[in-house]
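Participant: Predicted model, plus sequence, below.
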Amino acid sequence: MILLLFCLGTPSFAVAQVTDGQKNGPLKIIVLGDSLSAGYKLPREAAFTSQLETALKAEGYDVAVPNTGVSGETTTGGLSRLDWLLADKPSLMIVELGANDGLRGIDPARTRENLDRILMRLKEAGIPAVLAGMMAPRNLGQEYGRVFDAIYPELAEKHDVPLYPFFLDGVAMDPKLNQEDGMHPTAEGVAVIVTRILPTITQALDRIKAGTP
């Protein structure tokens, strides 16, 4: 299961080195994420990664967006498989993790540490990132929510990466755009997500292609 709510902000960007393979072939976008990006109970073509790839190609971008999301993924799990994903030589990584940490009541300090290490590892590898923030379930208490929610804007500022404002903007709490569990978007809901996140991703890709910070 994943949590519906995300917390977001204004993008900035860090310098990344583009390899010859990235210049000469499709820009590979890897999503380090959970069931939102994995397309829980959706056909393959309706998953976030597939719809994002289709939308970017329609905008004229030569990209490949494989489905690398794992349902139930936590920040600990994402960190543990990061090197495996980096071996695929991504041009850009979208970090969409933490919802399951909050859902399980994991100590926010551990979530922060894991995301911090993920973003640091990406910076060391010269891989630009887009960070999708999360909000803690409100039934865990005001203090837990305050500490957890602050993780994402603070780490985005620390590592100078774009923070997408709200991953489920226009979708959360809308029964017409969510499956029966009320947490996972339908194919139509994913389409809304892709439409709204697209400017952030295209901005990141334009900076990668231009080699600008």
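Facilitator: That came through fine.
Participant: contacts, neighbours, all on C-alpha from now
Facilitator: Will do.
Participant: May I ask you to name the longest strand in the protein?
Facilitator: The longest strand of the chain (DSSP state E) is strand 27-33.
Participant: Which other helices and strands does that one contact?
Facilitator: Strand 27-33 sits against strand 63-64, strand 92-96, with contacts defined as 3 or more C-alpha pairs under 8 Å, 6 or more residues apart in numbering; DSSP states H and E.
Participant: Check it against this one:
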Amino acid sequence: MEAESIYSAVAINDIPWVTIILTLVMGATHLVSPTITPLSYTILAPWMHAGFNHLWQNLLVFVLLGTLVERRVGLVTFLLFAVLIPYLALHLPVVFEYGGPSRGASGLTMTLTGYAIPALVVDLAERIESFEADARDVALGIGILLVLIYLSLDVWVTVQRFAGIQSRPDGVAVSAHATGLVLGVLWFGWRVLRHDLDNA
């Protein structure tokens, strides 16, 4: 009986609640499709999307990286981060006039990317140091490496677009992406200073 309750507690704590709730908020906001006004934009911009393709592409990355980061930093820290950061990523370009108004969770997903890349590099380095040649370790190492390659390519495209090396596609919030990326890297660096590299 006691073992079952301990198992249940562990299982409940492993669930990425913030990621699940914010995913539902984005889905519900898309279904309700509120009229865009100055007030609704200010309040709902990070959770509004320009069509189903925009929504699912953001959700795919958000669910994967959100789960990873939430489990790494904890529910409360991730909640504060995931609610504050997307507003900064979308509104800073407008306030400082280096980008226009945009909507969607792209700023948040790029922040998660900026945080996840160094976190995954640290994780991969630790796995290499304690490597055992079993199928599970090899599969996890290859999986982390593939995710790192994908995220790094996405970052490279964002940097090129923001710097003007590549053209900015219509409908892509490049300034929000770049802002989110910088915020994610800064957040990881701040956590390294506070908690050390292994626990950032």
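Facilitator: Received, thanks. Bear in mind the structure is a predicted one, so any value in this text is a computation, not a measurement.
Participant: Once they're superposed, what TM-score comes out?
Facilitator: Remark: TM-score between the superposed chains equals 0.31 [TM-score structural alignment, normalised by the length of structure 2]; 104 aligned residues with a C-alpha RMSD of 5.4 Å.
Participant: thinking again about what came up before, how about the longest strand of structure 1: buried residues?
Facilitator: Using 16 or more other C-alpha atoms under 10 Å as the test for burial, strand 27-33 of structure 1 gives 27-33.
Participant: Can you add distance to residue 130 of structure 1 and give the residues you listed back as CSV?
Facilitator: Shown next, in CSV, are the buried residues of strand 27-33 of structure 1 (distance: C-alpha to C-alpha, whole Å):
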residue, distance to residue 130 of structure 1
27, 15
28, 14
29, 10
30, 10
31, 9
32, 10
33, 12
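Participant: quick one: which two of those are the most distant?
Facilitator: 27 and 33 (18.6 Å; C-alpha to C-alpha).
Participant: ok, back up a step: of the helices and strands packed on strand 27-33 of structure 1, which is nearest residue 122 of structure 1?
Facilitator: Nearest of those (C-alpha to C-alpha): strand 92-96, 8.3 Å.
Participant: how much does that closest one deviate in direction from strand 27-33?
Facilitator: Per axes from the mean of the first three to the mean of the last three C-alpha atoms, to 10 degrees, the angle that strand 92-96 of structure 1 makes with strand 27-33 is 20 degrees.
Participant: after strand 92-96 of structure 1, next one along is what?
Facilitator: helix 99-103 (DSSP states H and E).
Participant: May I see the buried residues of the next helix or strand after that next one?
Facilitator: Downstream of helix 99-103 of structure 1, the next assigned helix or strand under DSSP H and E is helix 108-125. By 16+ other C-alpha under 10 Å, the buried positions in helix 108-125 of structure 1 come out as 108, 111-112, 114-116, 118-123.
Participant: Let's have those residues in TSV, adding distance to residue 75 of structure 1.
Facilitator: Converted to TSV, these look like this (distance: C-alpha to C-alpha, whole Å):
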residue	distance to residue 75 of structure 1
108	11
111	6
112	9
114	6
115	7
116	10
118	9
119	11
120	14
121	14
122	14
123	17
